[in-house]
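A.B. asks: using only what follows, build the 3D model:
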Amino acid sequence: MMRRVAVRACGLWLIVAVVSPAWAGDQASAPDAATLALPATPLPFSEFASAPARERFIALQAEARAGDLPDPSDLAEQRRFYQRYNDTRLAEVRRAYDAEVRETTLGGVPVHVVTPRGHRETKGGRVLVNLHGGAFMWGAGSGALVEAIPVAVVSGIPVVTVDYRLAPEHPYPAAVDDVESVYRALLKEHRADDIGLYGCSAGGMLAAQAVARFLTQALPAPGAVATLCGTGLPFSGDTLTLGQIATASAPMKQSDLQRLPYLRTARLDDPIAFPGNDAALLARFPPTLLMAGSRDFSVSSLTTMHRRLLGAGVDADLVVFDGLWHAFLVFPDLPESKEAYTLIARFFDRHLGEAHR
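C.D. replies: Just a heads-up that it's a prediction; the model follows:
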């Protein structure tokens, strides 16, 4: 039986037709000998995941079945939908984490500076740069603060979250240009090894792109980078199918995500757009943290990037939360999100300023 479902990818709901409940069992024969037709198999929720994560997963599945989703062909509607969604997440974050937020510009780019309440600001010192998710098409403002506030409070390090230009109005490399401008401005007051860079989903991909840009522009590398639920490789591999099935979503192809408006001007052989394909460039990367949930379509890209970083001699950590989905960190009430914030904070605390200790 065919039905239309919402597939969430990089914060983007795609409406596609799939066969339910055992989409693979009724498909035609595999197109080649290495392609398997998967049998209908119940997938219990992971016993390693928390009870709150299980409850949230059930709620997300119910929301998807209800179909109260934006029209994927209407960008304005999608942006309104995700603004409301991110506003709701931000209210949850504000209740749990106390921080001061101010708007300013760095290098001509609008940013929010998030400072833990009571933190004594000094010139220089350690600072984190956050690059928000949202398919490169939304997520500025409340979406960025959802990612920035918990990490700032848990780490005790101020976070500058960048409101980079969005696609489709500004495709690649506009966002990379904006991050470079902010980074150059920060270098006037901070040592490079005191600056950490991180992002989630589209922001994870952008963080890797930004590091690659810095290196090719002969800028000093930041002290460390965290690419969460996205990294310096195209989304591809087994989890485009397995991760999607594990969230009752339709399998995807690499081409589905490469049609994102931001990436339409990026070539697969561009080492800035996809630095994970350039071994020489990877060898110059700073210590890197990669993180996702096991039911995230990005996991194959993250694990492959991790292997390539290790092969290039880079200090790289990989953390996968069993049973969790794409960008689960935006739900601050989950024990796994709290654990993730702590791991991110410890990672940056361990590596920032390392060369000057």
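A.B. asks: could you use CA atoms for every contact and neighbour count after this?
C.D. replies: OK.
A.B. asks: any idea where the strands of the stretch 101-250 of the chain begin and end?
C.D. replies: Under the criterion DSSP state E, counting those that start in this stretch, the stretch 101-250 of the chain contains strands at 109-116, 127-131, 159-162, 195-200, 224-228.
A.B. asks: kindly reformat those strands as JSON lines containing distance to residue 306.
C.D. replies: Below are the strands of the stretch 101-250 of the chain laid out as JSON lines (distance: least, C-alpha to C-alpha, whole Å):
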{"stretch": "strand 109-116", "distance to residue 306": "29"}
{"stretch": "strand 127-131", "distance to residue 306": "20"}
{"stretch": "strand 159-162", "distance to residue 306": "25"}
{"stretch": "strand 195-200", "distance to residue 306": "15"}
{"stretch": "strand 224-228", "distance to residue 306": "10"}
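A.B. asks: format the ones you listed as a markdown table; extra columns: distance to residue 15 and mean neighbour count.
C.D. replies: Output for these, formatted as a markdown table (distance: least, C-alpha to C-alpha, whole Å; neighbours: other C-alpha atoms under 10 Å):
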| stretch | distance to residue 15 | mean neighbour count |
| --- | --- | --- |
| strand 109-116 | 33 | 22 |
| strand 127-131 | 26 | 27 |
| strand 159-162 | 30 | 28 |
| strand 195-200 | 23 | 28 |
| strand 224-228 | 25 | 29 |
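A.B. asks: residue 45 is nearest to which of those strands?
C.D. replies: strand 224-228 (22.1 Å; C-alpha to C-alpha).
A.B. asks: what packs against the closest one?
C.D. replies: With contacts taken as 3 or more C-alpha pairs under 8 Å, 6 or more residues apart in numbering; DSSP states H and E, strand 224-228 sits against strand 195-200, helix 202-216, strand 288-293, helix 335-351.
A.B. asks: distance between the longest one and the chain's centre?
C.D. replies: So that's helix 335-351. 15 Å (C-alpha atoms, centre = their mean, to the nearest Å).
A.B. asks: another sequence for comparison is provided below:
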Amino acid sequence: MKPRYLISMLLWTTAAVAAAPPSAPRPATTASSAARADTSYIDAHGTAHVTRVVPVPKTVSAEAQAMLAGRLSDASSNDSIAQQREATDAWQAGAAKVLLKRYPVTVTSTRIADVPVRVVTPPTMPESHRGYVLMNVHGGGFVVDSGSLTESIPLAHTLKVRVVSVLYPLSPEHPFPAALDAAVRVYATLLKTYRADHIVIYGSSAGAVLTGEIAVALKQRHLPQPAALGVFSGFGDFSRAGDSMALFGLNGLSGPLQPHRSGVPLIPEYVGKTDPRDPLLSPLFADLHGLPPTLFITSTRDLLLSGTTLLERAFRRDGVPTRLVVFEALPHTFWNNPNLPESREALATMATFFRTHLRLDRR
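C.D. replies: As a prediction, this is how the structure comes out:
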């Protein structure tokens, strides 16, 4: 089985943050590099390759400008999901090696509530921090693990708090609500050891979507909410594609140029037979009153910019204390690139928000 459009774009942009794929025989047709002469052409198969010119802005760091200037192909991936998983695992292993040099931690594997997890522990942890934990639900389009290490290592080291990253069952083998149920089981088990107000749940991309779903599920199941949530480049509506998804695709900022078909749910492999407007699947349609303070982070070239901001507004309308941070010009989950000053700023923003709501600064 080959990954569909949104999955392809999510995986494309995540990997592209760290490294560009090999260049094609002809010039790549993305808008990531500086304005240039028209290199449009029609290939031997009759496909038109149209040059789009969105220049690299000078409003970001030199490191970000260099990343954005890379030429990245619009071509759709022909890799199977198995191949995508193999490639993503290799990418994350390499990224983790880089991160561990900068943010030393210990990573162990175990199971909680019969769900595989990674436990990321800082080398030094104040005694007063031992009663706190962050629960990460990783990104990866619901089909791969593109963040259980990269999303957990920096925060565990920075906050000096243990992180439990949930390796939830992946689609298409396990459609909704398998991942959600697994994550809720892990959280419910953590509650036997940690107070709810000593826990934070967060995730990027697919993990950001799951974070919203988990909060709604906890409310429906009458389980206590955590101290805070982190929704980083996500969305809360599987029934409709946001404006940024189409806009950024047309401008070469989101990978394969394929329009989302109206009437087809986003990521159907994950949605399965569930109504895309089910409030447990799509929190945009849920009653969000009583959810904990939530940090939303996105960026102006994030294909999920619309999804993130729409969900933040829904949270805010229902009285949830929110903070929305939008970074200039950067792509989907740019914080996976540890070399960007903006990534370090995003990490500091996450750490400060979580520290404040866990009240670690008072311990």
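A.B. asks: closest to residue 311 of the first structure out of the strands of the stretch 101-250 of the first structure?
C.D. replies: Using C-alpha to C-alpha, those put strand 224-228 closest to residue 311 of the first structure, at 17.4 Å.
A.B. asks: one step back: any chance of JSON lines for the helices and strands packed on strand 224-228 of the first structure, columns distance to residue 45 of the first structure?
C.D. replies: What follows is those, written out as JSON lines (distance: least, C-alpha to C-alpha, whole Å):
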{"stretch": "strand 195-200", "distance to residue 45 of the first structure": "24"}
{"stretch": "helix 202-216", "distance to residue 45 of the first structure": "26"}
{"stretch": "strand 288-293", "distance to residue 45 of the first structure": "13"}
{"stretch": "helix 335-351", "distance to residue 45 of the first structure": "15"}
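A.B. asks: and those, which is most packed in?
C.D. replies: Of those, the one with the most neighbours on average (mean count of other C-alpha atoms under 10 Å) is strand 195-200, at a mean of 28.
A.B. asks: what does it contact?
C.D. replies: Here strand 195-200 of the first structure makes contact (C-alpha atoms under 8 Å, 6 or more residues apart in numbering) with 126-133, 147, 204-207, 222-230, 327, 348, 352.
A.B. asks: what's the matching range in the second structure for that strand?
C.D. replies: Strand 195-200 of the first structure corresponds to residues 199-204 in the second structure, going by TM-score structural alignment.
A.B. asks: mean deviation of that stretch from the first structure?
C.D. replies: Here the mean offset of stretch 199-204 of the second structure against the first structure after fitting is 0.5 Å, by mean C-alpha distance after the TM-score superposition for the first structure.
A.B. asks: determine how far that stretch lies from the middle of the whole chain.
C.D. replies: Worked out by C-alpha atoms, centre = their mean, stretch 199-204 of the second structure lies 11 Å from the chain centre.
A.B. asks: next, count neighbours for residue 269 of the second structure.
C.D. replies: Residue 269 of the second structure has 21 neighbours, counted by other C-alpha atoms under 10 Å.
A.B. asks: repeat that for residue 103 of the first structure.
C.D. replies: Using other C-alpha under 10 Å, residue 103 of the first structure is surrounded by 12 other residues.
A.B. asks: chain neighbours aside, what residue packs nearest to it?
C.D. replies: Leaving aside its chain neighbours, residue 103 of the first structure sits nearest to residue 112 (4.5 Å; criterion: C-alpha to C-alpha, 6 or more residues apart in numbering).
A.B. asks: tell me the counterpart of that neighbour in the second structure.
C.D. replies: Counting by TM-score structural alignment, residue 112 of the first structure lines up with residue 118 in the second structure.
A.B. asks: on the three-state scheme, residue 328 of the second structure is what?
C.D. replies: strand (DSSP: H, G, I helix; E, B strand; the rest coil).
A.B. asks: and the gap between the aligned residue in the first structure for it and residue 188 of the first structure?
C.D. replies: Aligning on TM-score structural alignment places residue 328 of the second structure opposite residue 322 in the first structure. The gap separating residue 322 of the first structure from residue 188 of the first structure is 41 Å, by C-alpha to C-alpha, to the nearest Å.
A.B. asks: in terms of neighbours, single out the busier of these two.
C.D. replies: Taking other C-alpha under 10 Å, residue 322 of the first structure and residue 188 do not tie; residue 322 has more neighbours (18 against 10).
A.B. asks: how close does the more buried one sit to residue 286 of the first structure?
C.D. replies: Distance of residue 322 of the first structure to residue 286 of the first structure, computed by C-alpha to C-alpha: 27 Å.
A.B. asks: you'd agree the match of residue 328 of the second structure is up against residue 50?
C.D. replies: No: judged on C-alpha atoms under 8 Å, residue 322 of the first structure makes no contact with residue 50 at a distance of 9.8 Å.
A.B. asks: wait, which of the helices and strands packed on strand 224-228 of the first structure is closest to residue 91 of the first structure?
C.D. replies: Of all those, helix 335-351 comes closest under C-alpha to C-alpha, at 15.7 Å.
A.B. asks: which part of the second structure matches the closest one?
C.D. replies: The alignment of helix 335-351 of the first structure onto the second structure (TM-score structural alignment) spans residues 341-357.
A.B. asks: ditto for stretch 144-164 of the first structure
C.D. replies: Aligned using TM-score structural alignment, stretch 144-164 of the first structure spans residues 148-168 in the second structure.
A.B. asks: hmm, back to that, which neighbours do residue 322 and residue 50 of the first structure share?
C.D. replies: What both residue 322 of the first structure and residue 50 touch, as defined by C-alpha under 8 Å, 6+ apart, is an empty set.
A.B. asks: the helices in the first structure, which residues?
C.D. replies: 51-66, 75-96, 142-155, 174-187, 202-216, 239-245, 254-258, 279-282, 299-311, 335-351 (DSSP state H).
A.B. asks: export those as CSV, with columns for distance to residue 317 of the first structure.
C.D. replies: CSV is the format used below for the helices of the first structure (distance: least, C-alpha to C-alpha, whole Å):
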stretch, distance to residue 317 of the first structure
helix 51-66, 23
helix 75-96, 26
helix 142-155, 18
helix 174-187, 24
helix 202-216, 15
helix 239-245, 19
helix 254-258, 25
helix 279-282, 14
helix 299-311, 7
helix 335-351, 9
